[in-house]
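Participant: just need the structure, nothing else, for what follows:
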Amino acid sequence: MTDAFTSPPSRNLAAIIVAAGTGSRAVQDIPKQYVRWRGKPVLRHSVERLLAAGCAPIVVAIAPDADDLASEAIGDLEGVETCHGGGTRQQSVALALEGLAERAPEHVLIHDAARPIVVPEVVDRLVAALPSHAGAIPVLPVVDSIAIERDGMMAGKADRETLKRVQTPQAFRFADILAAHRAWQGASDAGDDAHVLRDFGGEVAMVRGDEALKKLTFAEDFRSSRPAIRTGLGFDVHRLAEGEELWLAGLRIEHSHGLAGHSDADVALHAITDAVLGAVGAGDIGDHFPPSDPQWKGASSDRFLAHAGKLADEAGYAVANIDLTIICEAPKIGPHRSAMRERIAAILGIDPALVGVKATTTEGLGMTGRREGIAAQAVATLAVFD
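Facilitator: Below is the predicted model of the structure:
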């Protein structure tokens, strides 16, 4: 993820992600933090967004038997490490804090893995509260009436104006929260870290949270009301010119002429980019990379397609299929077809088996028939993979 933060993230901000639970209420075959949601494991979302917040290092507390699941979810992300957690959330956090003790960061965020969307503005508000408070938590108002229950009967009501819904990440001065956990004498299932800090005598500020920080808890949270399938169509054409390099589907191909354009003029990747953007209703390539902007002069078109793939991922979709047709008299596409499929798949992070590349001519008709240019059209199919 490349979320933009409204202020520069702290250079001394570590993070702990609590991911040692079983998540049984989600009714999954594996703990919910490893279930695929919006195209990738839930834990991966949390890690990527905390990295985008400038957190380093990030320590993920996992169950002792979850090394393989965690390794698969985290992959090769730099600045991320794991530790084995304890039997409760409080024990897991305490172990992760001890793992950071020698490095002693100034601040630390503590976050639940099951909250995959970390909101940049919330992190900014949390960190901004730490100069004057030992800890800060994001909260939301309680909007429903609250009834007190006793033996299945309503026994009274609570004042919802004094109640808040607490979210994560929670932010702390590292030295204070470490000392609070070391001094904790209460039950091992302390609840959350703000409670531990407050018991130690630390003040905890409340900042405005965000509904996007919703915790994935039940099976229905992993289902989606969005259309399961979305399709987009893309088309592009560029003229052939002497002295230009020919780039097609991310490959440089030897040819007497190349395609002319503001970027590298790769009509194949441009068509696919527009198809993916169209599938998620995100406009077209010119909206995101206008030819009037000099920074895109000569730019490699793989950047455009990678951006479109990222937007699809953020919208909750994974690329299920790409079907590309290149329209030209020359060069011959057949010898390059396999390499093109692999290159397109690598840019989008999908299996080459999900990419189709075809070629056709216009039988000598039109600008492509006269070898004045090359055209391409593409269809992108996106699917919700929850």
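Participant: rest of the way, CA atoms for contacts and neighbours
Facilitator: OK.
Participant: secondary structure element holding residue 157?
Facilitator: Here residue 157 sits within strand 153-158, counting by DSSP states H and E.
Participant: downstream of that strand, the next helix or strand is which one?
Facilitator: Under the assignment DSSP H and E, the closest C-terminal helix or strand after strand 153-158 is strand 164-166.
Participant: elements contacting that next one?
Facilitator: strand 135-141 (3 or more CA pairs under 8 Å, 6 or more residues apart in numbering; DSSP states H and E).
Participant: now the second one, please; I'll put the structures next to each other:
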Amino acid sequence: MSTAERTSCVAIVVAAGRGTRAGGVLPKQYQPIGGEPVLRRTLRLFASHPDVTAVLAVIHSDDSGLFADTTRDLPKILAPAFGGATRQASVRAGLEALAALPGGAPDIVLIHDAARPYASPALLTRAAAAARVAAAAIPVLPVTDTVKTVDGAGRVTGTLDRALLRTVQTPQAFRFDALRAAHAATAAAGVETLTDDAAVMEWAGHHVTTFEGETTNVKLTTPEDMTRAAGPALADLPDLRTGTGFDVHAFGPGDHVMLGGVAVPHGFGLVGHSDADVGLHALTDAVLGALCDGDIGSHFPPSDPQWKGATSDRFLVHAVEKVRARGGRIAHLDLTLICEAPKVGPHREAIRAEIARITGVPASRISVKATTTEKLGFTGRREGVAALASATIRLPFEEEA
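Facilitator: Below you'll find the predicted structure:
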């Protein structure tokens, strides 16, 4: 019987954060890359590894439904634990959940970030092996750039010896009892600002050893990270489609207009059954048009009282989710606002950022422009605002019905 067979090893995947820096309508761990949620890809890696006997995810208490959908049919997945206000609190909750298992706590625990979906099976093998000979071991990479210290004014105060420096990744590997005791000690002392579990062990007086990490084991943090992560999957989405949308709303009483999800101060409002956001309405129709799936009125009829006064981000989210449900991605959004007033330019970047937040599409793939009709027509007479939008999406190839 091998050491791996005699030693129980459970992975805790920390997935309780909100991931706001990544943008999107969902926490980053539930956003798709290559047609699969980040968290599922991460959990599948551990669940399929022969050294790992079970996998425990620590999730946000609001995400139970998302988690159930994400983990459907995956083996070795335990009922999730709910995280706390800090990463330390979340890991501690996972450790206590493992300690309460009917079969007893594991010998070894691997702690991994949900937002690192590209760790390799070989890295997991090295992690489990390291924990069999040390109480704490972490994957590291040498620092190749010169590193300097700076003061509050940005002036260089020193140059560090990069030969002594390493960047740190997960999974980090520990003897279960030692890590649980170290977390209990930091909690009792009110220390909640340590950024990884190795720091918890260091604080408790343990030595931490290292093993070789991987340059491909990147952590997804920003919208650009999500786009780059999904990049290799574009080849699997050969069906390239473009849709357009157009919308008009007249001015009425009010002190602001909604344009692209942003409240823009103005001497009038816009009249409509919902919040009359012409920009988001046009974008919604563009996405639905690319899907050949009707228009905004067929999905959200103005005759339905439930949509009276509704915020238009709900309509665009619905269209975006339809793209994802088809296994697709939005590659580009382009919005042109047509009016004499209010001036759009001062609000352009805020509008781009809000559309990025709503759709999960990086702002670098969102264009917002404005123009006038040279005082011609209803917009030229300052009677309302019009919007023209286009959406480019990629879908898996589907055979014609």
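Participant: on that earlier part again, so the strand holding residue 157 of structure 1 aligns onto which residues of structure 2?
Facilitator: Mapped onto structure 2 using TM-score structural alignment, strand 153-158 of structure 1 covers residues 155-160.
Participant: ok, stretch 197-211 of structure 1 next?
Facilitator: With TM-score structural alignment as the criterion, stretch 197-211 of structure 1 aligns to 201-215.
Participant: quick check: residue 375 of structure 1 touching residue 324?
Facilitator: No - counting by CA atoms under 8 Å, residue 375 of structure 1 stays clear of residue 324, with 10.8 Å between them.
Participant: between those two, which contacts overlap?
Facilitator: Taking CA atoms under 8 Å, 6 or more residues apart in numbering as the contact rule, residue 375 of structure 1 and residue 324 both touch residue 268.
Participant: okay, those two: which has more neighbours?
Facilitator: residue 324 (25 against 20; other CA atoms under 10 Å).
Participant: run through the helices of structure 2 in chain order.
Facilitator: 3-6, 38-47, 64-71, 87-99, 121-131, 176-188, 197-203, 223-230, 278-291, 296-299, 313-325, 348-359, 377-380 (DSSP state H).
Participant: so what's the residue count around the closest residue in space to residue 252 of structure 1 that isn't next to it in sequence?
Facilitator: Nearest residue to residue 252 of structure 1, sequence neighbours excluded (CA to CA, 6 or more residues apart in numbering): residue 246, at 5.8 Å. As a burial measure, residue 246 of structure 1 scores 23 neighbours (other CA under 10 Å).
Participant: ok, residue 246 of structure 1 touching residue 239?
Facilitator: No - the pair residue 246 of structure 1 / residue 239 is not scored as a contact, 10.8 Å apart, by CA under 8 Å.
Participant: list residues touching both of those two?
Facilitator: Common contact partners of residue 246 of structure 1 and residue 239 (CA under 8 Å, 6+ apart): residue 259.
Participant: name the residues that touch the match of stretch 197-211 of structure 1?
Facilitator: The contact list for stretch 201-215 of structure 2 (CA under 8 Å, 6+ apart) reads 119, 123, 126-127, 130, 134-141, 168-169, 179, 182-183, 185-186, 198.
Participant: what residues of that stretch count as buried?
Facilitator: 201, 203-204, 206, 208-210, 213-214 (16 or more other CA atoms under 10 Å).
Participant: the residue mapped onto residue 89 of structure 2 from structure 1: neighbouring residues, count only.
Facilitator: Counting by TM-score structural alignment, residue 89 of structure 2 corresponds to residue 91 in structure 1. Neighbour count for residue 91 of structure 1, taken as other CA under 10 Å: 17.
Participant: same question, residue 218 of structure 1
Facilitator: Quick note: residue 218 of structure 1 (other CA under 10 Å) scores 15 neighbours.
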